[in-house]
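**Student:** coords below, sequence missing:
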């Protein structure tokens, strides 16, 4: 990465001296370099949006602030009227005649943590795997293009799953961001046959299909990899399973168990031994949600056991980053048959989050603090809320101060809109999303820098999963809990 060239071309672009800038990265860039490149890309997109419509002025200033601090640079801005008396910590240097950004934090968040999330103070911690053999094998290399595993834990998890004997259940724990997706991708193409991946949310099904198709190096992957949710045309999926072309299906337990067409075609695939693997992603949810909230999760045991009666070679893989001991005990009671049970535990506390708790006296102070955080903390940013109404209210508050390129993602978000939101999120079309837990589990964006919780999640698993949307690729992420004193004391 040529940092100086990126700074120079970006400066020219936002001064209308050039009209195109190519910011792309290949496979050799580090996670840090990708964040730098994405920061520049987000600035150019924000500037283009601002040029089309002045209502996106403050969104452009947000992206400009991120660029100035991340690259530790000052830049020339010819048309600078919009920066006068700004509230984003951007100032003019009378000597250099350029603009620079400073932190100017007016809320109780550790400035050192903020700098680390901006990658201004990079923690050069060794992963402990420098001397380990992390080279993949020819099958994985040809399938995915990956020549190295992320970590020793990922290597153990992937090979453990691949070597699961027929008829066994393997429980695999791997930290968020540790590369669990590679497990499902490799076992699905280990042998000819179908792998069903049961996921908790529509957003995760859409995202997993997208990511898998990006990674898998096969000519016919569009006819092999599918996701299904309500509103999606099921016929191409059903046809691919009948013809024994489908290799991966991402689907919710409700769609799997309650759709007669899927029940029939999967029953036939299982009878023919074409069904090879059942993967339950985020398997802790079987325990957390299955008892009352989503009872279909706890019907998976009976459904799986019925399939085993016809196809005793069927393998089951349970994946999560958050397996508590009690949860594992319950899952073992559900899915162990005649001692055919394996645990691969690569649990580890994540080192990336930098935690801060901001306590405020009332909701008015909380709203002002959130606006200031959006202005001053690094992006991309996720703001988690308890209810769809809370998401709408925060979005309106941000619009009232001129921050408009913001999206919401809740249980009320339509199916087609969810796919659009995820695609735009990954493509850096916006950098602030306000979401409920509907967005939480498994959605993959590698460079989220700040995760804010405006409420206390229902349990530790939910909290850990949601904060796990940031800090991928071992980059620091700022994790803020913004709570009013009254609610904090009541909890």
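**Tutor:** On my side now, so go ahead. Everything quoted here is computed from the prediction, not taken from an experiment.

**Student:** contacts, neighbours, all on C-alpha from now
**Tutor:** Will do.

**Student:** Name the SS class of residue 354, please.
**Tutor:** Secondary structure, DSSP: H, G, I helix; E, B strand; the rest coil: residue 354 is strand.

**Student:** my read: it touches residue 111, true?
**Tutor:** No: contact between residue 354 and residue 111 fails when scored by C-alpha atoms under 8 Å: they sit 10.7 Å apart.

**Student:** Those two: which has the busier surroundings?
**Tutor:** residue 354 (19 against 13; other C-alpha atoms under 10 Å).

**Student:** what sits against the more buried one?
**Tutor:** Residue 354 is in contact with 113, 476, 477, 478, 479, counting by C-alpha atoms under 8 Å, 6 or more residues apart in numbering.

**Student:** let's bring in a second model and compare:
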């Protein structure tokens, strides 16, 4: 192997990449690779990840294999390397056969310093890799290997065999975002338990963090663009349809904008990307597929039209702006409707609980009333003490009060619960909730039980979220979301550190939503029956009508009309014309029946939780007594649904009812209680008090 002495890394840095100095952590990571050691590098977008394997590739003898997930972006990386005088190629399924053969020939002849390959294509190279000198394996976007990560790719799991096959070849795994669970999983999945992990600071101080309510998004974007018309920027949307509609709107207003999503051909996507990279189209309206690995340093702003599903993805996407270190503006539009939609996306997946916990943390960030940067960095385990001065909260802060006592109570409860409980239980204990879960674990005996009973459940929840965002507490998502104390919490508890909390702003926007039907398999079976019938009519195999993936997508998206049906995977114009009406009939009938077949207690609960109706409004709408509605809530709670009864009855009232129970001759009947309380406590409240 050629040594670093023959290739001083500082010289290589200047000669091939044109830089005088390394960015933080780069030099240490490169030296670790030179020492033939396995490495995990967590570096923010714009932190210079690629250099950590590109530079060693030049100095080490042989070829560095770079495993990268996005075929469309390999070309850019290779073009950039070639422009720097470095022999590099890519190998993937998009290439013509002749081109592939030439790349393989170059590889076999030892003419390449770097070869980029998609994980799916790697097995095709096995026969050559065993006969050549491989200097290094670089697994880019390594979070894709972890089901804990935010962008899991099944093809990445085959990479675990690299260490068995090439035990003496060092491996470096790189990602821009990985929490503790993902980092540990990367090491396990790649069989590199001894790998040294380098975590660069996640702080990008040049990015202005701005979160806004989701009303009138288009108007807000147009107002923003008036002052940023000549700058490059990306707008991220959740759906293809949204990207196209918004791009069209911007065009009618005179802006050069193009949509980018998976529905375009690879040729169309490449054209859009090239136009953006070459500044011909400054504005891209895209689904999240756009931007990973794009090395465009002058993106001046990133807008999230919808809330992302987790902070990892959000951080990675905003990191595509301001990579040149100059100021950049990021805007996140937040609405409760986005939260509902993202919850539906997560439900039914293998990692549903974990994804929902991550989504909740994203929501907490969007609702934060303290410095956004503190909240963002705290999520990655990096705790700063000073406010950043470069976010919407720091620029226009809410009204604060001294929340030290509340913070101490919360931290004390977390400590006394041995850092084993999630947010809900911590709140129940602090509020002195008299429910079975608390009593089963004996938590009513701990010192902080009821320490915050004077604060409403919702307000206390918001204060705990603020403490999470301020880095006083943290969550272990992969361990049932349990709350832990950070070093900052110890200062709050034992060193008298003051904590400021923001006054709670009452929630303005509530969105009525439909709950997804519970029995997803039932709809799938009905769609499969219809598919078989239609296939028999044309005497063709069933998959000719639609593959299972399309049926699963129908079941998941539950389209109600032709426009929505067109969004289903595998539905082109011909199939839309041919099959939409038949399949929509089955889907609509199924959803309508499901709605009407809900048991009465579930319907009341659904109207309260999802339509935000009060018990009296539900009673009026359904022609029931209010007592019946509260009875439905009790039934749902008995069936295991979470329910906060403290909004209807105080702990003092519960105690009074329990005291009355001891004195009454016939405590099984409600009327004596009603008379005992001189008809001042309604029957439903008595019923609740006896239940709780």
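**Tutor:** Okay, I see it. Quick caveat, the model's predicted, so the values are computed rather than measured.

**Student:** picking up where we left off before, among the contacts of residue 354 of structure 1, which recur in structure 2?
**Tutor:** When you map the contacts of residue 354 of structure 1 onto structure 2 and apply both residues aligned by TM-score structural alignment, their matches' C-alpha atoms under 8 Å, the shared contacts are 476, 477, 478, 479.

**Student:** So which of those are in helices?
**Tutor:** Among those, DSSP state H puts none in helices.

**Student:** Inside strands: which ones of the residues you listed?
**Tutor:** In strands, defined here by DSSP state E, the members of those are 477, 478, 479.

**Student:** Residue in structure 2 paired with the second one?
**Tutor:** If I follow you right, that is residue 478 of structure 1. If you follow residue 478 of structure 1 across to structure 2 using TM-score structural alignment, you land on residue 329.

**Student:** Just to check, that match is in contact with residue 298?
**Tutor:** No: Residue 329 of structure 2 is beyond contact range of residue 298, at 11.9 Å (criterion: C-alpha under 8 Å).

**Student:** All the strands of the stretch 101-250 of structure 1, in order from the start?
**Tutor:** Taking DSSP state E, counting those that start in this stretch as the criterion, the stretch 101-250 of structure 1 contains strands spanning 169-173, 194-198, 225-228, 248-251.

**Student:** Reformat those as a markdown table; add mean neighbour count.
**Tutor:** Shown next, in a markdown table, are the strands of the stretch 101-250 of structure 1 (neighbours: other C-alpha atoms under 10 Å):
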| stretch | mean neighbour count |
| --- | --- |
| strand 169-173 | 26 |
| strand 194-198 | 25 |
| strand 225-228 | 23 |
| strand 248-251 | 25 |
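
**Student:** Looking at those, spot the one closest to residue 430 of structure 1.
**Tutor:** For residue 430 of structure 1, the closest of those is strand 225-228, at 24.7 Å, according to C-alpha to C-alpha.

**Student:** so how much does the closest one differ from structure 2 once superposed?
**Tutor:** Strand 225-228 of structure 1, aligned to structure 2 and superposed, deviates on average by 3.5 Å (mean C-alpha distance after the TM-score superposition for structure 1).

**Student:** doesn't residue 99 of structure 1 fall inside a strand?
**Tutor:** Yes: counting by three-state DSSP, residue 99 of structure 1 is part of a strand.
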